[in-house]
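Novice: Give me the fold of what follows.
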Amino acid sequence: MDSDAVPDLVRRLWRLPITTPTRMGRKSTLDVETVIAAAVRLADAEGLAAATLPKVSEQLGVTAMSLYRHVGSKDDLLQLMLDAASDPPAGPAETTGWREGLWRWALDLWELYRRRPWLPRVPLHRTPSGPNQIAWLERGLEALADTRLGWDEKARAVTLLSGYVRHSIQLTQDLEEGRPAEQAQAAGEHEYARALGRLVTAQRFPNTAAMLASEAFAASDEPTDVTAREDFTAGLALLLDGLEAQIATTSGAAHRRDAAADRRGG
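Specialist: This is a model prediction of the structure:
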């Protein structure tokens, strides 16, 4: 393999050797796996902000400068953590079609982000490059394998869905941080509607006023986990409905081209 064709970060993601100048002295007892594992443990325990190079070095009993040899940079460390903590999905799921396959794929990704809420907070500075991220991409593409979509359309579909999962989790987290402690999402939404219902008039904002007065924000003691999942799956269904229409259009056009080719051949 041509080492010049593979950036150092990608080589670290795939645990490929990196050529570095020979150093005198004792051989380092660290490796990229050890450094990343320590950083992931910190993020799991205390959040992404805790996974700093100084804290990682403290946990490993080394200097912060010594870590750069193994992770490259602070930004690279985050990308390495993202891939390492993105536990790959299970093998090919038994599904009845592309829609169920993508539904399960999106829910599995959503559950991963629920287990590790710091993951969607890692800045995305590049397209999926590590083996675990590629495993997620592969499963999403696998669900669409039997459709007549082109590769560009399949890539857009998977990108759209993964972005929706990420945004959904981030929105849930942000709103939770803004609510009083222990207040559930449904209760917060009801309080929001009651407060704005006094200010948003039908004369000025007819549609918003009607929404606030509707059952959309009715009083409920539903826990946040339930409300968040319901909101997520409702949005996911809308996206898949749109993709279903695109697949039907693409399939119909492909069938017409096939039929025209058969007629010309005959």
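Novice: only C-alpha atoms for contact and neighbour calcs from this point on.
Specialist: Will do.
Novice: can you give me the helices in the stretch 1-150 of the chain?
Specialist: 8-13, 32-46, 53-60, 68-71, 74-85, 98-115, 131-143 (DSSP state H, counting those that start in this stretch).
Novice: quick one, the longest one and helix 74-85 angle?
Specialist: To tie it back to what came earlier, the one meant is helix 98-115. Here helix 98-115 points in a direction 120 degrees away from that of helix 74-85 (axes from the mean of the first three to the mean of the last three CA atoms, to 10 degrees).
Novice: For the comparison step, fold the sequence that follows:
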Amino acid sequence: MVDDTTPNELVRLWRLPVGQRLGRPAGLDVELVVRTAVRLADRDGLPGATLPKIAETLGVTPMSLYRHIGSKEELLVLMSDAATGPPPAFPAPVADWRSALREWAVSLWSVHRQRPWLTQLPIAGPPSGPGTIGWMDAGLRALRPAGLDIGAKVGVVMVVSGYVRQADLLAQQLEQGRRATGLDESETNRHYARQMARLVDPQRFPDAAALFDSGLFESAPPPSTPDPAQDDFEFGLEVVLDGVAATIARTGSGG
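Specialist: The predicted structure follows:
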């Protein structure tokens, strides 16, 4: 419900009903503006979703958008909330926190890989819209059988979502580097290892030298999925979940 204490940006974020304003262009509303912005970002990346480009796509003036979007910063919040889509729906009750939280993280990773511009958005604050609150709610629900207090559950959700975001950012940057060199992942790794083997002094960096002398980069198997970053993500996710399990064990609770 809208009252005088509800900030305008939350009214728009939650699509709360308000009285009609005079002079509003027919058919133009927050939903249409945000949907258009997301579509442009999907097609052209985040730089393709500026207010002038959105206005051009909709056939309106840029100034008319400010009747529905308070600022370009608010637009990014609206886009982030809309673009993540619905979280996974866990059956009730959740039987195994680890399986549920893994599903939650993999689903969020999939969204980020489909929409790489999401990772480029600034973090403006804690979840505040129906989309991001929905993901937080699902993450907390996954942790119901863990026996953690609510503060610890929030901390776990933040750690796991932060890992997903950082893993996607790293994957994107590595992909950009490979495109710049024209080498695939296996070739990039071999080239890197051979260069470092010549430069790394075993007396100064003994463990790093042993790594580059191990043949790991020469004999690494090809990725098991079409996305080369998937294997790295899944390995790291299991390490993170191991940490969550250790936290649960330390509290003496959880299933």
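Novice: Any idea what the TM-score is?
Specialist: Between these two chains, after superposing, the TM-score reads 0.90 (TM-score structural alignment, normalised by the length of the second structure); 251 aligned residues with a CA RMSD of 2.2 Å.
Novice: most tightly surrounded among the helices of the stretch 1-150 of the first structure?
Specialist: Highest mean neighbour count of the helices of the stretch 1-150 of the first structure: helix 74-85, a mean of 21 (counted as mean count of other CA atoms under 10 Å).
Novice: what range in the second structure matches it?
Specialist: Mapping helix 74-85 of the first structure onto the second structure (TM-score structural alignment) gives residues 72-83.
Novice: mean shift of the matching stretch relative to the first structure?
Specialist: Taking mean CA distance after the TM-score superposition for the first structure, the mean distance separating stretch 72-83 of the second structure from the aligned residues in the first structure is 0.7 Å.
Novice: Return the distance of that stretch from the chain's centre.
Specialist: The chain centroid and the centroid of stretch 72-83 of the second structure are separated by 13 Å, computed with CA atoms, centre = their mean, to the nearest Å.
Novice: can you check stretch 216-236 of the second structure too?
Specialist: Worked out by CA atoms, centre = their mean, stretch 216-236 of the second structure lies 20 Å from the chain centre.
Novice: on that earlier part again, would TSV of the helices of the stretch 1-150 of the first structure with distance to Leu160 of the first structure be doable?
Specialist: Shown next, in TSV, are the helices of the stretch 1-150 of the first structure (distance: least, CA to CA, whole Å):
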stretch	distance to Leu160 of the first structure
helix 8-13	24
helix 32-46	26
helix 53-60	33
helix 68-71	30
helix 74-85	19
helix 98-115	11
helix 131-143	11
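Novice: now for those, which one comes closest to Lys154 of the first structure?
Specialist: Nearest of the helices of the stretch 1-150 of the first structure to Lys154 of the first structure, taken as CA to CA: helix 131-143 at 6.6 Å.
Novice: Where in the first structure does stretch 37-44 of the second structure align, residue-wise?
Specialist: Taking TM-score structural alignment, stretch 37-44 of the second structure hits residues 39-46 over in the first structure.
Novice: For Gly91 of the first structure, find the nearest of the helices of the stretch 1-150 of the first structure.
Specialist: Once those are compared by CA to CA, helix 131-143 is nearest, at 8.2 Å.
Novice: Now the helix or strand just after that closest one on the second structure. Mean distance?
Specialist: Heading C-terminal from helix 131-143 of the first structure, the first helix or strand you meet, by DSSP states H and E, is helix 151-178. With mean CA distance after the TM-score superposition for the first structure, helix 151-178 of the first structure departs from the second structure by a mean of 0.5 Å once superposed.
Novice: And helix 151-178 of the first structure, what does it pack against?
Specialist: Using 3 or more CA pairs under 8 Å, 6 or more residues apart in numbering; DSSP states H and E, the elements in contact with helix 151-178 of the first structure are helix 98-115, helix 131-143, helix 224-265.
Novice: redo that, cut-off 7 Å
Specialist: Counting contacts by 3 or more CA pairs under 7 Å, 6 or more residues apart in numbering; DSSP states H and E, helix 151-178 of the first structure packs against helix 98-115.
Novice: what inclination does the helix it packs on have with respect to helix 131-143?
Specialist: In terms of direction (the same axes, to 10 degrees), helix 98-115 of the first structure departs from helix 131-143 by 150 degrees.
Novice: thinking again about what came up before, for the helices of the stretch 1-150 of the first structure, which one sits closest to Phe217 of the first structure?
Specialist: Closest among those, using CA to CA: helix 98-115, at 23.8 Å.
Novice: now that closest one: how far from the chain's centre is it?
Specialist: Chain-centre distance of helix 98-115 of the first structure: 10 Å, with CA atoms, centre = their mean.
Novice: what's the angle from that helix to helix 32-46?
Specialist: Between helix 98-115 of the first structure and helix 32-46, the angle comes out at 80 degrees (the same axes, to 10 degrees).
Novice: Matching Asp168 of the second structure against the first structure, which residue comes up?
Specialist: With TM-score structural alignment defining the correspondence, Asp168 of the second structure maps onto Ile169 in the first structure.
Novice: who touches its match in this structure?
Specialist: Taking CA atoms under 7 Å, 6 or more residues apart in numbering, we find Ile169 of the first structure in contact with Tyr113.
Novice: same thing but 10 Å
Specialist: Ile169 of the first structure makes contact with 110-111, 113-114, 117, 119-121, 228-229, 232 under the criterion CA atoms under 10 Å, 6 or more residues apart in numbering.
Novice: again with Tyr192 of the second structure
Specialist: With contact taken as CA under 10 Å, 6+ apart, Tyr192 of the second structure is in contact with 186, 212, 217.
Novice: Please apply the same query to Pro127 of the second structure.
Specialist: Neighbouring residues of Pro127 of the second structure by CA under 10 Å, 6+ apart: 77, 81, 133-136.
Novice: In those residues, find the pair that's most separated.
Specialist: Spatially, the most separated pair among the contacts of Pro127 of the second structure is Val77 and Met136, at 15.7 Å (CA to CA).
Novice: And for whatever residue of the second structure lines up with Thr29 of the first structure, the neighbour number?
Specialist: By TM-score structural alignment, Thr29 of the first structure lines up with Gly27 in the second structure. When counting by other CA atoms under 10 Å, one arrives at 6 neighbours for Gly27 of the second structure.
Novice: any idea how far Arg67 of the second structure is from Gly27 of the second structure?
Specialist: Separation of Gly27 of the second structure from Arg67 of the second structure (CA to CA, to the nearest Å): 13 Å.
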